[in-house]
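**Q** need a 3D model of the sequence below.
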Amino acid sequence: MKVATRRQFLAAAGTAAALTALPRGLQAQGAATRAGTLAADPMRPQFHLLPAKNWMNDPNGPIYFQGQYHMFFQYNPEAAVWGNMSWNHAVSSDMLHWSHLPVALTPTPAGPDAYGVFSGSAIQVGSRVYAVYTGTKKGSPELATIRDKKSEIQESQCLAWSDDPRLVLWTKDPAPIVPRPPEGLRITGFRDPSAWKQGDWYYMTVGSGIAQVGGCVLLYRSKDMRTWEYLHVLVQGAWNGQPTTNPCEDGEMWECPEFFALDGGHVLIYSTLGKVFWVSGILNEATMKFKAARTGLLDLESFYAPKTQLDAAGRRILWGWIQERRSEDAMRTAGWSGMMSLPRVLNLDKDGTLRMQVLPETRALRSAAVPVTKADTGLRAVLPRATGEVLCTGAGATDFTFGLQTSAGDLFRVQYHRDKHAFVADGKEIALAPADLPVLHAFVDGSVVELIVAGRLGYTRRFYYADITAPDVTAWTDGSGTSLQAWQVSPISSNRLTTPA
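**A** Below is the predicted model:
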């Protein structure tokens, strides 16, 4: 979980974007904390998960349990900016339609999580679900694990459990299960545990870093989920050598790591440098040493701190926090901040390349086809009020550009170059395999675009506007032989998920 420069990041994003908080017609209604105002905000999404109000960030402990999908996530019950970190809770039967449940975990005064219940994961053991998470409290500088200007926050790994079939009632272990980082390491952070069962052992990764060396992932094991033994550094990264006030911004700290088996190999995902990276390779299960083979980015833009889970069919599902790109003042005025990405299904190629696609079952949200028109410059489809789905497929024999735009200008453009068999998005070249089709799959929802580039990379963008209604978004492509399909998408609730638990 990103902590030390959360406010700096938000302020910088707001300055760069220079965006309004609420459409003009809603600003007169006040601070936008009333459910009616939130439900009327056209920038609030209609088919993405988010809390009824206030701030959210990292997904925590997504799990399929007793026939339901449970999503926990970082949440501020008090405001639409970061603070008072707790685990909020929502439930779904299909990973698409969600209902809010009561907040699951909150800070315990004088406890190891008194400053905040930070990110973690969930694991089922019989009829019980355990949550491992980072508890934070203020302490003396010599015990601090968050290295920033103040150096007063101490992180430890904590445990909670639920025997409730609805996962509403939770019990916390009063003492941390891993109270301190390993001895002898000059760590730059110590948070975001992720646990799994393998053979006779439970294993747990923790995000960390070694000062002036780089971010890393620490590996632990346990027989009972309570007593943990430190093993070794699972993966070590490299610092970029440019010190910042937050080690996550210069690669000296990795946060929100997760390690999992996939299609005959293993994959590590982690967040640093404002991005999310993946590494695939082979795990020696006897020594628990990991040999990396390939690496890449998960997403180009507003996507951070992801978690995964297995669904009912055994597919590996990826969730991520879609960040805002507006100021703290704008978020306070709007009364909400952040959303969950759509679920993405992960697979691993034989060469170790990570692939992704938006959950195919999202087709159930399509309500009607959007007409596609042909002009001298190519194909066009208009998504009314910034809501819809678009699929653009190139022939592979010609160059083409795909874009989304409003009357105010471009949201983005992505180019395909046939000579390289590659896309270029946000200045980054995404090379395709020889058998890959040049396909782009986009979802537009109020103030967000989620684009999957040829099943290889996400490109998540935010956009804002001042009108009381959302603008129409035009999808277009100019390539010969390129096809364009588009659909309207149905809301997952009648009021933009503003009904509280």
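
**Q** use CA for all of it now, contacts and neighbours both
**A** Noted.

**Q** what about the strands in the stretch 351-500 of the chain?
**A** Using DSSP state E, counting those that start in this stretch, the strands of the stretch 351-500 of the chain run over residues 354-358, 366-369, 372-375, 378-383, 387-393, 400-406, 409-417, 422-425, 428-431, 439-445, 448-453, 457-462, 473-477, 483-489.

**Q** span of stretch 44-53 from start to end?
**A** Using C-alpha to C-alpha, to the nearest Å, the end-to-end distance of stretch 44-53 comes out at 10 Å.

**Q** I have a second one here; can you model it like the first so I can compare?
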Amino acid sequence: MKKKVILMTLFCAAMTGSDMAAQKADAAPPAVQPGETSQWRPMLHYAPRQYWMNDPNGPVFYKGVYHLFYQYNPMAAEWGNMSWGHATSTDLLHWQEHKVAMISNAERDVFSGSVVVDRDNTSGLGTVENPAMVALYTSVFKAGTGHEPGVQAQSLAYSRDGGYTWQAYKKDPVLTLAPASKNFRDPSVTWYAPGKYWVMTAVVADAPVIKLYKSDNLIDWTFLSDFGPAGFVRPGMLWEMPSLFALPLDGDTARQKWVMMIGVNPSSIAGGSGTAYFVGSFDGTTFQAENLPPAGSDPSAYNWGDHGADRYAVMLFSGRPTGAPLTIGWMNNWDYATAVPTAPWKGQMTLPMTASLKTVSGRPQLCFAPDAHYTALVAKHPSHSFSALKLDAEQRVLPDAARGDVLDIQLEIQAKGAKKAGVVVRASADGTTGTRIVYDFEHHTLSLDRSRSGKTDFSPHFSPVHIVNMSADQAMSAHIIVDRSSVEVLALDGSVVMTDLIFPPAGADHVIAFAEGGSAEFKQLRITPLSDGIASE
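**A** Down below sits the predicted model:
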């Protein structure tokens, strides 16, 4: 989230209600700029028109509109001047960017947080007829504010017009640590129905520990308990962006479990920053993790929300009245986020995905699936099937109908003696460039290899290969979503996700199927090109 605490002062007035209101007008998109890398601008994923973006903040659904707030530098394509950017959508695919919602100023930077719709007006900041949106966010105070520079505490703002303008609350901050901390941040708020109160999770990032609080009104907070350190922890590791939520196990509401999801950085499963989670119980006061591996276990023994390198700070959309929890994360990694070769923007979001809890390989695991809006988009477009394709220790460039820089791929491979098999996406015709999704039938692993995916020399930390252990089957199924600068792979009923950035050259839009060391049958290989799908709708 905010690894480099180098506070760049933006000399503007303190953030008052009128200052926030001045941000209401939509941002005018600038003209295409010299050096713009339009070949890597995503079509399926949200990215701001220009400048720096990292963690999602307070994603919320209200009156048919999805609001996405996010960490944003409104002045440059680098970390700094942390503010809340704002975009809206009705389908999670087409986004309208708005003016900055809450802006950095001479007194503070505005770090991550969450937004809830106060439908019962527990805060008194709206009405039952017109509920207020309430944002709990981290203020990072600067000199001259009565706080030591760099101190982090939780502040509150509210909106009475559906999230377009924001008013700072008179009591500021509403929650601090004693003694004050420079690593107390990332409040995430949810309604705890059995107790009829709000629950906040926030981190002391460098402890690392998650602190739980309760409130009847979103303003006055009482400490409940601590969680952590627990699980896979290494010296120097930060915990960030916690989320606590309940899910029925295998769809059975009588077997409800609680999930604590966190961002970890560094030392995630794929290196740098990543997403981990714990499954357990919550009694309204304390979260207890279940089935933790023995201390010192290999990182793969723990629960990871993604085994790729580029899915961090995953949050849930609040305010959805029904349906599975909907998640979105930052598609990047702190190991190289400042160096990615996109211009004039840096940073994009993952594809929104629903979350469920299923028993996979004998234990409860978070499973992710693309949101129904994306599924409907794919269904509208012609697909091309190459099912029953048989390869004998060879690779085959698929016909031009399968070409595209934005693709949806459904894949099932049956081993017929092959040691490995898979596909290469965003490939050059000669196969020298491309991103390889490989199943190893001997070692039962799934890997994503981006070592020859295109531009990779912008950072020595741009990790080339990511691997995850799978079940010992002689068949592999996967759902692969390809955008102009990313690949997302889902397998094992969505319990395995691999999210990786790629930066392929122009013209690298082929798909290659391959088998190594023997024969393999592609029992399903359905490819749906989507390159013209978003812009034309």
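
**Q** about what we covered before: can you tell which of the strands of the stretch 351-500 of the first structure is closest to Asp94 of the first structure?
**A** Closest to Asp94 of the first structure of the strands of the stretch 351-500 of the first structure, according to C-alpha to C-alpha: strand 354-358, at 13.5 Å.

**Q** which stretch of the second structure lines up against the closest one?
**A** On the basis of TM-score structural alignment, strand 354-358 of the first structure is assigned to residues 366-370 in the second structure.

**Q** what's the mean deviation for the matching stretch versus the first structure?
**A** For stretch 366-370 of the second structure, the mean deviation from the first structure after alignment is 1.5 Å (mean C-alpha distance after the TM-score superposition for the first structure).

**Q** what's that stretch in contact with?
**A** 305, 351-358, 490, 493-497 (C-alpha atoms under 8 Å, 6 or more residues apart in numbering).

**Q** which SSE is Met331 of the first structure in?
**A** helix 328-334 (DSSP states H and E).

**Q** helices or strands up against that helix?
**A** helix 6-17 (3 or more C-alpha pairs under 8 Å, 6 or more residues apart in numbering; DSSP states H and E).

**Q** circling back to that earlier point, need the strands of the stretch 351-500 of the first structure in CSV (columns: distance to Thr287 of the first structure).
**A** Putting these into CSV (distance: least, C-alpha to C-alpha, whole Å) gives the following:
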stretch, distance to Thr287 of the first structure
strand 354-358, 24
strand 366-369, 48
strand 372-375, 56
strand 378-383, 53
strand 387-393, 45
strand 400-406, 47
strand 409-417, 44
strand 422-425, 39
strand 428-431, 35
strand 439-445, 41
strand 448-453, 36
strand 457-462, 32
strand 473-477, 51
strand 483-489, 48
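
**Q** out of the ones you listed, flag the one nearest Ser271 of the first structure.
**A** Minimum separation from Ser271 of the first structure across the strands of the stretch 351-500 of the first structure (C-alpha to C-alpha) falls at strand 457-462, 14.6 Å.

**Q** what angle separates that closest one from helix 6-17?
**A** For strand 457-462 of the first structure against helix 6-17, the angle by axes from the mean of the first three to the mean of the last three C-alpha atoms, to 10 degrees is 80 degrees.

**Q** ok, so of the contacts of stretch 366-370 of the second structure, who is nearest Gly113 of the second structure?
**A** Using C-alpha to C-alpha, Pro352 comes nearest to Gly113 of the second structure of the contacts of stretch 366-370 of the second structure, at 18.3 Å.

**Q** residues near the closest one, how many?
**A** Other residues lying near Pro352 of the second structure total 26 when counted by other C-alpha atoms under 10 Å.

**Q** ok, the counterpart of it in the first structure to Lys307 of the first structure distance?
**A** The pairwise alignment with the first structure assigns Pro352 of the second structure to Pro343, based on TM-score structural alignment. Going from Pro343 of the first structure to Lys307 of the first structure by C-alpha to C-alpha gives 10 Å.

**Q** overlap in contacts of these two?
**A** With C-alpha under 8 Å, 6+ apart, Pro343 of the first structure and Lys307 have common neighbours 318-319.

**Q** quick one, strands of the stretch 1-150 of the first structure?
**A** Taking DSSP E, counting those that start in this stretch as the criterion, the stretch 1-150 of the first structure carries its strands at 54-65, 68-76, 86-92, 98-105, 116-125, 128-138.

**Q** so where in the second structure does the third one end up aligned?
**A** Per the alignment by TM-score structural alignment, strand 86-92 of the first structure matches residues 83-89 in the second structure.

**Q** identify the residues contacting that stretch?
**A** Residues outside stretch 83-89 of the second structure that contact it (C-alpha under 8 Å, 6+ apart) are 57, 65-74, 95-104, 109-111.

**Q** out of the residues you listed, which end up buried?
**A** Buried members of the contacts of stretch 83-89 of the second structure, scored by 16 or more other C-alpha atoms under 10 Å, are 57, 66-74, 95-104, 109-111.

**Q** skipping adjacent residues, who's closest to Leu249 of the second structure in space?
**A** In this structure, Leu249 of the second structure finds its nearest non-sequential neighbour in Leu357, 5.2 Å apart by C-alpha to C-alpha, 6 or more residues apart in numbering.

**Q** wait, is that neighbour part of a strand?
**A** Yes: assigned with DSSP: H, G, I helix; E, B strand; the rest coil, Leu357 of the second structure falls within a strand.

**Q** near it, how many other residues are there?
**A** Leu357 of the second structure: 24 neighbours (other C-alpha under 10 Å).

**Q** report the contact partners of Ser483 of the first structure.
**A** Neighbours of Ser483 of the first structure in contact, by C-alpha under 8 Å, 6+ apart: 379, 392-394.
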